[in-house]
Structure formats: structure tokens, C-alpha cells
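Colleague: This is the structure alone, sequence omitted:
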């Protein structure tokens, strides 16, 4: 894993989201602290300033969408639905595909902002699990105790 994700613990962040009654400033800042790589590196740019103003104003849904736009530029909201007291939010990289072909990541909760953040945390967990180097790996060095022997008969 990369250094940025060493302190990232998806189950604990996911548990905090599932157990939360509603979004709070502390919870949003915890998600930013534990799951976001781009936010700290951007410093005080216009986008991070806007996000902080949304958090200060307690505009949780707008803040969640702004954070997703900042941290997951290739992902888009595919679906937001309210069913039987819960919000269901799906994020996708290919939202133009039919549902049955798309590998969307979904989050659900009674609070819309938390449902959005649950899907966001799931995507970040997938990214942390699948982070691989861009170059192929080298096979390990041969064992010095094993010696290759030729068994061919050339006669």
C-alpha cells in the first residue's frame, strides 16, 4: 500500500458512517483525514476552500458531492434513490452503460450525505486494494540451494 493509505482503515470509517445518525463536521473531517489523498496536497486552492465553506455552512450533501468531485474525478453519481426510509447512492465510472453491465459501487443510509460518503469510502477502499505499480513485477531471484540440471541425452 502507498504511504497515503497506511493510516486508512476502510472498515472503521465505514463503521463510523453506518453508526452515525447524521453527518457532522467531525465525521466529515475524519473522512477527509483518513480517506483523501488529493485534499491535503492541494493546499488552499479554490476547490478546497469551497469545500471547507460548505462544511462550515453544514451543507453536507453539497460538501459530499464536492469532495467526490475533488477526490474521484473519474467517478460520477449514477443513481440516487430513496426507498423505504433509506437513500441509495451509486457511483460509477461508466454511467452511460446499462445497469446490468456497469460495476457501480453503492452506499445506503437514512441520511443522504452519509449514503454518498458511504459509496465514496467504498470506492476509496477499492482503489487502496487495487493500487498496483505501473510496471510489471520482477520474479524473485532463484533459490541458491536449487541447481538446474540438464537431463537430455544428445547421443
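Modeller: Alright, I've got the coordinates. Remember, predicted model here, so these are calculated numbers, not experimental data. Numbering: from 1, shown residues only.
Colleague: alpha carbons only for contacts and neighbour counts from here, please
Modeller: Noted.
Colleague: Okay, strands next: where are they in this protein?
Modeller: Assigned by DSSP state E, the strands in the chain fall at 76-83, 86-92, 105-109.
Colleague: Tell me the helices and strands packed up against the first one.
Modeller: Counting contacts by 3 or more C-alpha pairs under 8 Å, 6 or more residues apart in numbering; DSSP states H and E, strand 76-83 is packed against strand 86-92.
Colleague: second one coming, line it up with the first:
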């Protein structure tokens, strides 16, 4: 699996740990930055990951900022991107199973490293269930189309 990952300064240290975890699981990782704890703007990195997912260059993405909220808001501005902010394994699992989320957002200042890795593992191991959830995801997609100016 090919996964894009990005963070701002507040998520940088956790991004590096998650990147190492993904590589140890045999994933291909596209790191769009940032590359230090120097202050930067999260929308820059959310955009790069969202575009990689939108264009089909990667199957999934992971974004990390201080809380994950800013990354999630930004990523969800892109058509075909369904970003989910998850703070536990259950949320991660159902964001894939029920919502077909293709980007996982995490908070580097609110999650410990072990919990964050466990969330990533739960998210990666879950698949979209379809069925009744397909109807709901289709409604979201049609609303996305309706929102065009």
C-alpha cells in the first residue's frame, strides 16, 4: 500500500514515528513534509496529501497537526477526499468501515505515540463494508456534486 503522510511542526515528531511504523509494515510512504519542528502552516501539507489521494497517486493519507482538526478541515475541502479525525481505535475502524475515509487525521499534541500507532494500525486493517453504508457514502458524494457553485 502507498500512503502519503504530512504534518505541521506540532505533528512532526509523531509523523516520524508513524512513518517508521508504516515502513516496518511494508508500506510505501510519500512524506510531503514538514521536516522539522520549526513553525509552519498546516494547510500547505494537508493540501499535498489531499491532492495525492485525489489524483490516485496514493491509496490513503495520514495528516498530523496539534489537534488534527485543522488538517481535517483542510483535507475535506478537496473533492473525493474523506478525512476523519480519530482519537481512538474504534473511530479509526468505523471511519473506514462505515465512511470509507481515505485520510486519517491525528493530533500530535493530544495523542501519545503508542495510542497513535494503535489508531493507525486499526485504520489500516479495516475495509469499507459497503451495504447500507454505500448508500450513505453515495449521498455524501452527491452532496459534494451539489455544492459546486
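Modeller: That came in fine, so what should we check first? Since the model is a prediction, treat every value here as computed from it, not as a measurement.
Colleague: TM-score for the pair, please.
Modeller: For this chain pair, the superposition-based TM-score is 0.29 by TM-score structural alignment, normalised by the length of structure 2; 78 aligned residues with a C-alpha RMSD of 5.1 Å.
Colleague: on that earlier part again, what's the closest of the strands of structure 1 to residue 117 of structure 1?
Modeller: Nearest of the strands of structure 1 to residue 117 of structure 1, taken as C-alpha to C-alpha: strand 105-109 at 7.5 Å.
Colleague: So which elements touch the closest one?
Modeller: By 3+ C-alpha pairs under 8 Å, 6+ apart, strand 105-109 of structure 1 packs against strand 86-92, helix 112-129.
Colleague: Can you name the residues in contact with it?
Modeller: Contact with strand 105-109 of structure 1 is made by 18, 86-92, 114-120, 122-123, as judged by C-alpha atoms under 8 Å, 6 or more residues apart in numbering.
Colleague: list the buried ones in stretch 53-69 of structure 1?
Modeller: Residues 54, 55, 60, 61, 63, 64, 65, 66, 67, 68 are the ones in stretch 53-69 of structure 1 that count as buried (16 or more other C-alpha atoms under 10 Å).
Colleague: Over to stretch 25-34 of structure 1?
Modeller: Across stretch 25-34 of structure 1, burial judged by 16+ other C-alpha under 10 Å covers 27, 28, 31, 32, 34.
Colleague: Those into TSV, with extra columns for distance to residue 129 of structure 1?
Modeller: Formatted as TSV, these follow (distance: C-alpha to C-alpha, whole Å):
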residue	distance to residue 129 of structure 1
27	23
28	22
31	17
32	18
34	15
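Colleague: which ones among those are found in helices?
Modeller: Cross-referencing the buried residues of stretch 25-34 of structure 1 against helices under DSSP state H gives 27, 28, 31, 32, 34.
Colleague: Among the buried residues of stretch 53-69 of structure 1, name the ones in helices.
Modeller: Within those, residues falling in helices by DSSP H are 54, 55, 60, 61, 63, 64, 65, 66, 67, 68.
Colleague: in terms of contact, does residue 53 of structure 2 touch residue 61 like I think?
Modeller: Yes: between residue 53 of structure 2 and residue 61 there is a contact under C-alpha atoms under 8 Å: 6.7 Å.
Colleague: The two: which has the busier surroundings?
Modeller: Per other C-alpha atoms under 10 Å, whichever of residue 53 of structure 2 and residue 61 has more neighbours is residue 61, with 28 against 24.
Colleague: all helices of structure 2, in order?
Modeller: Counting by DSSP H, structure 2 has helices at residues 12-24, 42-54, 69-75, 89-97, 113-125, 132-146.
Colleague: Which strands or helices does the first one pack on?
Modeller: Contacts defined by 3+ C-alpha pairs under 8 Å, 6+ apart place helix 12-24 of structure 2 against strand 2-7, strand 28-31, strand 60-65, helix 113-125.
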